[in-house]
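Engineer: no sequence on this one, just coordinates:
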């Protein structure tokens, strides 16, 4: 960089480009040019990353618990034979705990950001149906409760503090079920105006998306209710293998939850996340 004085003013040369310096004017803020190109990430790939990270991390946590901590993670107060660890028992022991917490670290921020984006998207849909906006608010609260509870129960394992972990697990499942039910209702209300446009091929995709959401929602609730049945049956009767059945249906609860979110992310597969961009403050201010 070279500086020359011309007619009482300082001219700065940088790579053959000249800009006039004016006293009292901030060079760094008013003349800053950022030439970095924006990074574009399609929602489709972001959703796939979150889905497969959650599924692979969850499956790996269960496998590691069976391989390295089988006796510890399948032990219950009844001391009867069991073959699969519960989710809480698996993610409470190492090395499974390290894997699951890494997954939560990678996925929590994108999931929370998507909650905000999804809320702002649906709340701005032009829908005149009664209670629509109120349901959008409730859906947002339920999804935030689900995600924050998931972070909490992942950080505080059942071995660390069983009572707090239990409360967080209950709030997670309640938030997840409420969110899935409300999301199905909100999605149907938001796309009602397309029902009469039978020539629009997008209708069939929207109807298919609603059916998938309802399927995962119903399967999640059924799996949760069945797991609760086997849990209390194990607590009261202490039958061999019953706790393993509870664990299997608990796995289905996690699986259907992840797939429901993956289907919700698919709704925005034609959109992109853009990081950064070109900024020229002088042009913006002028």
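Structural biologist: Structure's in. What do you need? Worth saying up front: this structure is predicted, and the values here are computed from it rather than measured. Numbering: from 1, shown residues only.
Engineer: CA atoms for contacts and neighbours, from now on please.
Structural biologist: OK.
Engineer: contacts only, for the residue nearest to residue 58 when sequence neighbours are not counted.
Structural biologist: Using Cα to Cα, 6 or more residues apart in numbering and skipping the chain neighbours, the partner closest in space to residue 58 is residue 100 (6.7 Å). Residue 100 makes contact with 57-58, 61, 91, 154, according to Cα atoms under 8 Å, 6 or more residues apart in numbering.
Engineer: can you check residue 265 too?
Structural biologist: Contacts for residue 265 (Cα under 8 Å, 6+ apart) come out as 43-44, 47.
Engineer: who wins for most neighbours among those residues?
Structural biologist: Using other Cα atoms under 10 Å as the neighbour criterion, residue 47 leads the contacts of residue 265 with 22 neighbours.
Engineer: comparison target below:
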């Protein structure tokens, strides 16, 4: 990946001041890690809390068979789990938006086609659907929660596919390494397989009512979340040597 020629003084400082306002410098890698750790740590805390406080409520289904793990929808429907999850997703939203703007600005200079717009629009729709299904739990409004979940899966999968395609375009222009493109493709395939397995486990649980299938469905959901976060970190790794330059009205990446 080629580096930008732009440089600024005081790269070692996180904040500085100028006549036009306060300036902040953040490492892209750190922003991405924080954005991923928030939902990942919240997921672990919510699972442990749910198993300890609401095991029966979150693992019991209409089949009345034994299960050992709660699904994501059941996991974040009760207190305090739903507040933990909502807080984590809300805090992780803006770092993701910052990353989205950074990706767009960086890639638009290297690929002026509509793909640079399309991939970030899909990325934003993915974030929006995640926020909606988080704010509206299955107990609040099942239909809205269900539709938001399906939309999130659709947009997140599409985001990965289009992002890989755009990465292949950048590879031809020597702005991307072949190894990184292959890793994105592998993660995308794993994500798709995990989504299919989750759907199969859910259908088999509802139709056959065999003990354990709901647990396997929940486990597949957890894997889907982890793979999604992994993909986002992989995308950010293309900017591991960049800083986010932030000041009122402006946000862009610079080479460290």
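Structural biologist: Good, I have the coordinates. Everything quoted here is computed from the prediction, not taken from an experiment.
Engineer: just give the TM-score of the two.
Structural biologist: Here the TM-score for the pair of chains, by TM-score structural alignment, normalised by the length of structure 2, is 0.85; 231 aligned residues with a Cα RMSD of 1.9 Å.
Engineer: the stretch 151-256 of structure 2: helices as residue ranges?
Structural biologist: 178-208, 213-236 (DSSP state H, counting those that start in this stretch).
Engineer: okay, the first one sits on what stretch of structure 1?
Structural biologist: Aligned by TM-score structural alignment, helix 178-208 of structure 2 corresponds to residues 207-237 of structure 1.
Engineer: buried stuff in that stretch?
Structural biologist: 207, 209-210, 212-214, 216-221, 223-224, 227, 230-231, 234 (16 or more other Cα atoms under 10 Å).
Engineer: quick one, what contacts the residue most central in space within structure 2?
Structural biologist: Nearest to the geometric centre of structure 2 sits residue 229, at 4.7 Å (Cα atoms, centre = their mean). Contact analysis of residue 229 of structure 2 by Cα under 8 Å, 6+ apart lists 36, 40.
Engineer: what does it correspond to in structure 1?
Structural biologist: Matched to structure 1 by TM-score structural alignment, residue 229 of structure 2 sits across from residue 258.
Engineer: for residue 40 of structure 2, same thing?
Structural biologist: Checking TM-score structural alignment: residue 40 of structure 2 goes with residue 55.
Engineer: what's the mean deviation for the helix or strand encompassing that match versus structure 2?
Structural biologist: Here residue 55 of structure 1 sits within helix 43-68, counting by DSSP states H and E. Taken against structure 2, helix 43-68 of structure 1 registers an average deviation of 1.2 Å after superposition, with mean Cα distance after the TM-score superposition for structure 1.
Engineer: so how far is residue 39 of structure 2 from residue 139 of structure 2?
Structural biologist: 21 Å (Cα to Cα, to the nearest Å).
Engineer: what do you get for residue 101 of structure 2?
Structural biologist: Using Cα to Cα, we find residue 101 of structure 2 at a distance of 21 Å from residue 39 of structure 2.
Engineer: stretch 91-98 of structure 2: which residues count as buried?
Structural biologist: In stretch 91-98 of structure 2, counting by 16+ other Cα under 10 Å, buried: 92-93, 95-96, 98.
Engineer: before we move on, the earlier item: quick one: closest of the helices of the stretch 151-256 of structure 2 to residue 127 of structure 2.
Structural biologist: helix 213-236 (11.6 Å; Cα to Cα).
Engineer: mind listing what's buried in the closest one?
Structural biologist: Using 16+ other Cα under 10 Å as the burial criterion, the residues of helix 213-236 of structure 2 that qualify are 213-236.
Engineer: and stretch 142-155 of structure 2, by the same measure?
Structural biologist: Buried residues in stretch 142-155 of structure 2 (16+ other Cα under 10 Å): 145-146, 148-149, 151-155.
Engineer: structure 1: matching residues for that stretch?
Structural biologist: So stretch 142-155 of structure 2 sits over residues 162-175 in structure 1, by TM-score structural alignment.
Engineer: now the counterpart of residue 26 of structure 2 in structure 1: how far from residue 153 of structure 1?
Structural biologist: With TM-score structural alignment as the criterion, residue 26 of structure 2 lines up with residue 41 in structure 1. Distance of residue 41 of structure 1 to residue 153 of structure 1, computed by Cα to Cα: 30 Å.
Engineer: looking at the buried residues of stretch 91-98 of structure 2, which two lie furthest apart in space?
Structural biologist: 92 and 98 (10.3 Å).
Engineer: what segments of the stretch 1-150 of structure 1 are helices?
Structural biologist: 27-30, 43-68, 70-74, 87-92, 96-123, 132-155.
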